[in-house]
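**Student:** Return atomic coordinates for the entry below.
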Amino acid sequence: MKGQFLTDRGKVRNYNEDAGGVFYNSFRQLLAIIADGMGGHQAGDVASQMAISLIEEKWKKSNELYSAEEAEQWISQAIIEINESIYAHALANSEYEGMGTTVVVTICTEEFITISHIGDSRCYLYSESGFNQMTEDHSLVNELVRSGQISKDDAEQHPRKNVLLRALGTEENAIAETQSVWWKHGDRVLLCSDGLTNKVSDEELASFLTTDSDINEIGKQMVELANERGGEDNISLLIVWHDSTLKEGENPC
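**Tutor:** Here you go, the predicted model:
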């Protein structure tokens, strides 16, 4: 498995509140994560970086996960602990009051992937069944779409498009959605913040993922397109390609 993370400040923002990374435990299992921070006075980048650092530290100490059930338990506990840490940090530091972050995280083994998310950062999977969005945005407009009050087209221009219903670190308890699916050689996972999905359609994302180009080059092209269309937000994405099993002793990084 290969993973590539890219992030860009965009054309408008003065700083980047997104964070992410690709990490391996000692059993060569991969964890991919993207976090899109929120909060005034650059508190958003504190929240997102805390989420990344905490899960990286925890993952590198983890045991090998043999089943989807184990992976789901591990990721659920990790999110609980990270939420508690961010929430406590905000309470202890008035300048970070109200800070939080979205998070989308995927554990990738040879047989399955486990996906968990809070907020509107997304996970997509490209496989033999096509290109599918695996997560549902925890946002006001998505709930309006789901309930039939507005159309998907209306949602794109809705004035409260950026209002989240869930985030990591903003409340004492965080509720993430977690699922596991099988995947195989040749499949690709895309994690991304809304800085990408607000500018690039699902159809366009699919066209990028179905090419034979290097995943780093694919990611750069996605970022460039989002910036060409305004780049009002930070843009982050992460691609994991199930190419082959690592050979014994090979460095995955």
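**Student:** Please make it C-alpha for all contacts and neighbour counts, starting now.
**Tutor:** Fine.
**Student:** Glu69: neighbour count?
**Tutor:** Using other Cα atoms under 10 Å, Glu69 has 12 other residues around it.
**Student:** Could you also give me the structure for this next sequence, so I can compare it with the first?
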Amino acid sequence: MKGKFITDQGRVRNHNEDAGGLFINNANQYLSVIADGMGGHQAGDVASQMATAIIEEKWLESSEINKPEEAETWLKTVILQVNKEIYAKSISQKECKGMGTTVVMSICTSDFITVAHIGDSRCYMINEDGFSQITEDHSLVNELVRSGQITHEDAEHHPRKNVLLKALGTEEIIYPDIRTISWEAGNMILLCSDGLSNKISDLELQSFLETDESIEDTSKNLITLANERGGEDNISLVIVHHELHTKEEGEPTC
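**Tutor:** As a prediction, this is how the structure comes out:
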């Protein structure tokens, strides 16, 4: 298994409110995370970085996960804890009032992935069935699409496109959406903030992931294209490729 995390400030923002990473536990299992912060006075930075740091710490302490139920319980427990800590900081420190963050995270084992998310940062998957988005945005426009009030095309240009219905740290208790999907050699997942998904269509994302380029080059090319199309937002992504191969010296596999 191989993975790559990359984040970029973009061409307009004066700081990066995204955070994330690709973390490996003692059993050489991958956890990928993307968090897109929000809040005044750069408090979005605080929320997304807090979320990522706590998640990383808990993952590095974790033992091997063998069953989907274990993965789902771990993700729910950690997200509830992260939410509690961010919420407490937001109400105890004036400069952090109202801060929050999206989060999308995936535990990758050799047989399955378990994905949890809050907000509009996304997870996509490519496998034998094709390319698909496996998370549902917790956003106003997505609810309008689901209820049939607007079309997907309308959603792309809706004036309230950035309004979230759920974000980590904005309520005392909040629950993520969690799902487990089987996966096998050759499959790939992409986690990203809306700085990427707002600039590059699903068909384009699929074409990038289906190239023969390395995931490092693919990641850089996606960032470059999002910036070429305006780069108004921070851009972050993680790609994980389920690739069975012999372990090279110094290279983690799972």
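**Student:** Send over the TM-score of the superposed chains.
**Tutor:** Put the two chains on top of each other and the TM-score (TM-score structural alignment, normalised by the length of the first structure) is 0.98; 253 aligned residues with a Cα RMSD of 1.3 Å.
**Student:** so Gly195 of the second structure sits in a helix?
**Tutor:** Yes: applying DSSP: H, G, I helix; E, B strand; the rest coil, one finds Gly195 of the second structure inside a helix.
**Student:** Buried residues, stretch 35-52 of the second structure. List them.
**Tutor:** Buried residues in stretch 35-52 of the second structure, defined by neighbour count with 16 or more other Cα atoms under 10 Å: 35-39, 42-52.
**Student:** from those residues, which is closest to Ile178 of the second structure?
**Tutor:** Nearest to Ile178 of the second structure among these, counting by Cα to Cα, is Ala35 at 16.0 Å.
**Student:** what's the matching residue for the closest one over in the first structure?
**Tutor:** Counting by TM-score structural alignment, Ala35 of the second structure corresponds to Ala35 in the first structure.
**Student:** Which residues are in contact with its match?
**Tutor:** Ala35 of the first structure is in contact with 18-20, 48-49, 51-52, 101-104, 121, 193, counting by Cα atoms under 8 Å, 6 or more residues apart in numbering.
**Student:** Leu144 of the second structure now?
**Tutor:** So Leu144 of the second structure contacts Ile150 (Cα under 8 Å, 6+ apart).
**Student:** what's the spacing between the aligned residue in the first structure for it and Ser121 of the first structure?
**Tutor:** Matched by TM-score structural alignment, Leu144 of the second structure corresponds to Leu144 in the first structure. According to Cα to Cα, to the nearest Å, Leu144 of the first structure stands 18 Å off from Ser121 of the first structure.
**Student:** Of the buried residues of stretch 35-52 of the second structure, which belong to strands?
**Tutor:** Judged by DSSP state E, the subset of the buried residues of stretch 35-52 of the second structure located in strands is Ala35, Asp36, Gly37, Met38.
**Student:** How about the first one: what's its closest non-neighbour residue?
**Tutor:** Read it as Ala35 of the second structure. Leaving aside its chain neighbours, Ala35 of the second structure sits nearest to Val103 (4.4 Å; criterion: Cα to Cα, 6 or more residues apart in numbering).
**Student:** I'd guessed that neighbour sits against Ile118; true?
**Tutor:** Yes: contact criterion Cα atoms under 8 Å: Val103 of the second structure and Ile118 qualify, at 5.4 Å.
**Student:** got the contact list for Arg229 of the second structure?
**Tutor:** Contacts for Arg229 of the second structure were tallied using Cα under 8 Å, 6+ apart; they are Lys199.
**Student:** All the strands of the stretch 151-254 of the second structure, residue numbers only.
**Tutor:** Secondary structure of the stretch 151-254 of the second structure (DSSP state E, counting those that start in this stretch): strands at 177-182, 188-192, 235-241.
**Student:** Of these, which is nearest Met1 of the second structure?
**Tutor:** That would be strand 235-241 among these, by Cα to Cα, at 5.7 Å.
**Student:** Show me what that closest one is packed up against.
**Tutor:** strand 2-8, strand 18-24, strand 30-38, strand 188-192, helix 194-197, helix 215-228 (3 or more Cα pairs under 8 Å, 6 or more residues apart in numbering; DSSP states H and E).
**Student:** so which of the ones you listed is the most packed in?
**Tutor:** A comparison of these by mean neighbour count, using mean count of other Cα atoms under 10 Å, puts strand 30-38 on top with a mean of 28.
**Student:** With the first structure overlaid, how far apart is that strand on average?
**Tutor:** For strand 30-38 of the second structure, the mean deviation from the first structure after alignment is 0.2 Å (mean Cα distance after the TM-score superposition for the first structure).
**Student:** How far off centre is that strand?
**Tutor:** 5 Å (Cα atoms, centre = their mean, to the nearest Å).
**Student:** for stretch 57-67 of the first structure, same thing?
**Tutor:** Put simply, stretch 57-67 of the first structure sits 19 Å off its chain's centre (Cα atoms, centre = their mean).
**Student:** ditto for stretch 157-168 of the first structure
**Tutor:** Distance, stretch centre to chain centre, for stretch 157-168 of the first structure: 16 Å (Cα atoms, centre = their mean).
**Student:** Residues contacting that stretch, please?
**Tutor:** So stretch 157-168 of the first structure is contacted by 82-83, 86, 100-103, 118-120, 138-141, 155, 174-175 (Cα under 8 Å, 6+ apart).
**Student:** Which ones among these map onto strands?
**Tutor:** In this view, these that belong to strands under DSSP E are Gly100, Thr101, Thr102, Val103, Ile118.
**Student:** ok so, going back, dump the strands of the stretch 151-254 of the second structure to TSV, plus distance to Gly250 of the second structure.
**Tutor:** What follows is the strands of the stretch 151-254 of the second structure, written out as TSV (distance: least, Cα to Cα, whole Å):
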stretch	distance to Gly250 of the second structure
strand 177-182	28
strand 188-192	22
strand 235-241	18
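**Student:** closest to Asp217 of the second structure out of those strands?
**Tutor:** When these are compared by Cα to Cα, strand 235-241 sits nearest Asp217 of the second structure, at 11.0 Å.
**Student:** So which bits of the closest one are buried?
**Tutor:** Buried residues in strand 235-241 of the second structure, defined by neighbour count with 16+ other Cα under 10 Å: Ile235, Ser236, Leu237, Val238, Ile239, Val240, His241.
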